[in-house]
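Visitor: after the sequence you'll find the predicted model.
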Amino acid sequence: MKTVYVLNGPNLNALGKREPGIYGGMTLSAIEDDCRKAGDELGLAIEFRQSNHEGDLVDWIQEAGDKAAGIVINAGAYTHTSIAIHDAIRAVSPLPVVEVHLSNIHAREQFRHVSMIAPVAVGMICGFGPLGYTLALKALADRL
């Protein structure tokens, strides 16, 4: 069974209570459950993690380069600022990475329109709420 790392960045641990008008009412734990269910259906083992610390995400991307078949990442606000995450993803290429966002980052503040991850990802899914994670896993499974 192929392993996919599902990595989550800052403030995603507060889902369910943080700005539900933007991010919805589902908790990260419930999203993890959905990812594990989708993984079972797709024949993928899911390694699901969250950190508010950029270095943890970089470490996990590097780890995935040795242990995983692909990565789904919602880097939160680091999407728009982290050259370190961009470089880590680039370093594990050709490992496929799918970028996910709960909200449509292109319909929000201007500073959210630029993704440092998009240039090194195989694709981006945004604006579909928690369903985006399942869509990303399906897209990644198809690519694998």
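Guide: The structure has been received and is ready for your questions.
Visitor: please count neighbours and contacts with C-alpha atoms only from this point.
Guide: Will do.
Visitor: the helices in the chain, which residues?
Guide: For the chain, applying DSSP state H gives helices covering 20-23, 28-42, 54-67, 83-91, 131-143.
Visitor: now the ones you listed as TSV including mean neighbour count?
Guide: Output for these, formatted as TSV (neighbours: other C-alpha atoms under 10 Å):
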stretch	mean neighbour count
helix 20-23	14
helix 28-42	17
helix 54-67	17
helix 83-91	18
helix 131-143	19
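Visitor: switch those helices over to JSON lines; also include distance to F111.
Guide: JSON lines is the format used below for these (distance: least, C-alpha to C-alpha, whole Å):
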{"stretch": "helix 20-23", "distance to F111": "16"}
{"stretch": "helix 28-42", "distance to F111": "24"}
{"stretch": "helix 54-67", "distance to F111": "19"}
{"stretch": "helix 83-91", "distance to F111": "15"}
{"stretch": "helix 131-143", "distance to F111": "21"}
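Visitor: and here's the other structure:
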Amino acid sequence: MKRLLVVNGPNLNLLGAREPEIYGSLTLAQIEARMQEWARARDCELRCFQSNSEAAILDFIQAEAGAAQGLVLNPGALTHSSVALYDCLRALALPTVEVHLSNIHAREEFRSRSITAVAALGVVAGLGASGYIYAMEYLIDRDE
């Protein structure tokens, strides 16, 4: 059985209420429930985590990486600012797919640059909640 981590960064706990015209109307709990259902059907274990704290996110990834085969990461605003998260991803070499609900390249200029994407195998952006499923599918099916 494969084990994937799903990590969501700052303010993603506000999904469903926060700018639904940009991020959609689904809550994080609804997105995670869809992911869990998809994973169960493929005999995959998911461990989901969200925090507004960069330190908590780093601690979680470091603690869980050894038992996981991949990471689906929506770093939120940390995408554009966290060298610490980038360093963590590089140090652990855990296969990672970065996900963004909105198309970060069609938004404010500062959002179009991702520090963390350089440490990821790929990026899914602008496809809403489906992006999480696409990232999971890639991590489960990819050649190792």
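Guide: Cool, the structure landed. Keep in mind that what you see is a predicted model, and the values were worked out from it rather than measured.
Visitor: work out the TM-score between the chains.
Guide: Between these two chains, after superposing, the TM-score reads 0.96 (TM-score structural alignment, normalised by the length of the first structure); 143 aligned residues with a C-alpha RMSD of 0.9 Å.
Visitor: among the helices of the first structure, which is nearest G9 of the first structure?
Guide: helix 54-67 (7.2 Å; C-alpha to C-alpha).
Visitor: helices or strands next to the closest one in the packing?
Guide: strand 2-8, strand 70-74, helix 83-91 (3 or more C-alpha pairs under 8 Å, 6 or more residues apart in numbering; DSSP states H and E).
Visitor: which of those sits closest to A45 of the first structure?
Guide: strand 2-8 (4.5 Å).
Visitor: what is that closest one packed up against?
Guide: strand 44-50, helix 54-67, strand 70-74.
Visitor: in the second structure, what range does the last one match?
Guide: Aligned by TM-score structural alignment, strand 70-74 of the first structure falls on residues 70-74 of the second structure.
Visitor: just give me the mean distance for that stretch relative to the first structure.
Guide: Mean deviation of stretch 70-74 of the second structure relative to the first structure after superposition (mean C-alpha distance after the TM-score superposition for the first structure): 0.4 Å.
Visitor: list the buried residues for that stretch?
Guide: 70-74 (16 or more other C-alpha atoms under 10 Å).
Visitor: give me the contacts around that stretch.
Guide: Residues from elsewhere that reach stretch 70-74 of the second structure, judged by C-alpha atoms under 8 Å, 6 or more residues apart in numbering: 3-9, 94-100, 132, 135-136, 139.
Visitor: quick revisit: looking at the helices of the first structure, which is nearest to A107 of the first structure?
Guide: helix 20-23 (11.2 Å).
Visitor: what helices or strands is that closest one leaning on?
Guide: Helix 20-23 of the first structure packs on no helix or strand, going by 3+ C-alpha pairs under 8 Å, 6+ apart.
Visitor: comparing it with the second structure, how large is the average distance?
Guide: Taken against the second structure, helix 20-23 of the first structure registers an average deviation of 0.4 Å after superposition, with mean C-alpha distance after the TM-score superposition for the first structure.
Visitor: equivalent range in the second structure for that helix?
Guide: Using TM-score structural alignment, helix 20-23 of the first structure pairs with 20-23 in the second structure.
Visitor: on that earlier part again, how about JSON lines for the helices and strands packed on strand 2-8 of the first structure, with distance to M124 of the first structure added?
Guide: Shown next, in JSON lines, are those (distance: least, C-alpha to C-alpha, whole Å):
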{"stretch": "strand 44-50", "distance to M124 of the first structure": "18"}
{"stretch": "helix 54-67", "distance to M124 of the first structure": "17"}
{"stretch": "strand 70-74", "distance to M124 of the first structure": "10"}
